[in-house]
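> sequence first, then the predicted structure:
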Amino acid sequence: MESFDDVCNELSKLVDSADIETKKFVKKQAKILKKKTLEVAKKRVKKKTGYYYKSIKDGKSYEFKGSFACRVYSGAPHAHLIEEGHRIVKGKNGTELGRVKGKFVFRDTANEFKEEFEENSQKMLEELFEKNGF
């Protein structure tokens, strides 16, 4: 049987490698989510909308409230109009002609991706424990 100090040393090595691996994992998952978001955007937004597709990006991984995170976002100034919908207004007096329904690309893609992310997280943890001898 291993001594308590040996187990503590092994656990500290696991913690050190876990931070690096987790950061890489989160970035990799953000790239997968970005790809899926682009696919959904191309299916739902058929009209040419400037550089909306090119503006969908994944950010750097960072630490937020004690855990790692990475954003997938659109840098286009009109992205929120496509995502959430908007009114069609004519003239200075603001006569409303109608309303464009939102496409909800990011929201729906994120909701669909939750299960896959959880499965991938479990696999990553199993590989991390296996790699470090646990």
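Yep, that arrived.

> all contacts plus neighbour counts: C-alpha atoms, from now on.
OK.

> just the element for residue 86, please.
strand 85-90 (DSSP states H and E).

> packing partners for that strand?
Applying 3 or more C-alpha pairs under 8 Å, 6 or more residues apart in numbering; DSSP states H and E, we find strand 85-90 packed against strand 95-101.

> against that first model, consider the following:
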Amino acid sequence: MAETGFEGLEELDSFTKDMLELAEKEMPRESSKFLKKNANQLKTATKNKAKQLGIIEETGNYYEGFKSGKVYKYNGALSCRAYNTSPHAHLLEYGHLQTDKEGNSVGKGFVPGFHPFQRAYEDFINKYYNNCEQFVDDMINKHGL
């Protein structure tokens, strides 16, 4: 199962980090909704990136396998992930050796991976940081934190 998520906020400034920690303690429901919403956006971005890269649907239900997980605690912070449940997703993500039923190498040999999760993550990270800053602004303006 291929998975990529976004863990931590190490590149945000210290004020934003403090505000997000405060939001997690004071408004856990809103913080969870925020993370789940961003995980869904990452899931959609990954699905679109996979289509852009030309991953063909002949291989099964690859596009139906994209999911976003539940919000959970990871190293003391709230986290959420986007992943693919298709049994062949890891082959399309990382690449694989093309073999016959006996395990002998055939055809092209090694088929390189498409890496849709990594590429979508790289494209999405700036949008995520902007969403975090907007969330902090909303907390300050609407909730007076």
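Looks like it came in fine. Since the model is a prediction, treat every value here as computed from it, not as a measurement.

> tell me the residues of the second structure aligned with the strand holding residue 86 of the first structure.
The alignment of strand 85-90 of the first structure onto the second structure (TM-score structural alignment) covers residues 95-100.

> start and end of stretch 102-122 of the second structure, how far apart?
End-to-end distance of stretch 102-122 of the second structure (C-alpha to C-alpha, to the nearest Å): 38 Å.

> what lies in contact with it?
Here stretch 102-122 of the second structure makes contact (C-alpha atoms under 8 Å, 6 or more residues apart in numbering) with 2-6, 42, 45-47, 49-50, 53, 55, 91-100.

> map residue 15 of the second structure across to the first structure for me.
Using TM-score structural alignment, residue 15 of the second structure has no partner in the first structure.

> buried ones in the helix or strand harbouring residue 15 of the second structure?
Per DSSP H and E, residue 15 of the second structure falls inside helix 14-26. Buried residues in helix 14-26 of the second structure, counted by 16 or more other C-alpha atoms under 10 Å: 16-17, 19-24.

> gap between the residue of the second structure positioned farthest from its centre and residue 74 of the second structure?
Ranked by distance from the centre of the second structure (C-alpha atoms, centre = their mean), the top residue is residue 102, with 35.4 Å. Per C-alpha to C-alpha, residue 102 of the second structure is found 41 Å from residue 74 of the second structure.

> over to residue 92 of the second structure?
Taking C-alpha to C-alpha as the measure, residue 92 of the second structure falls 27 Å from residue 74 of the second structure.
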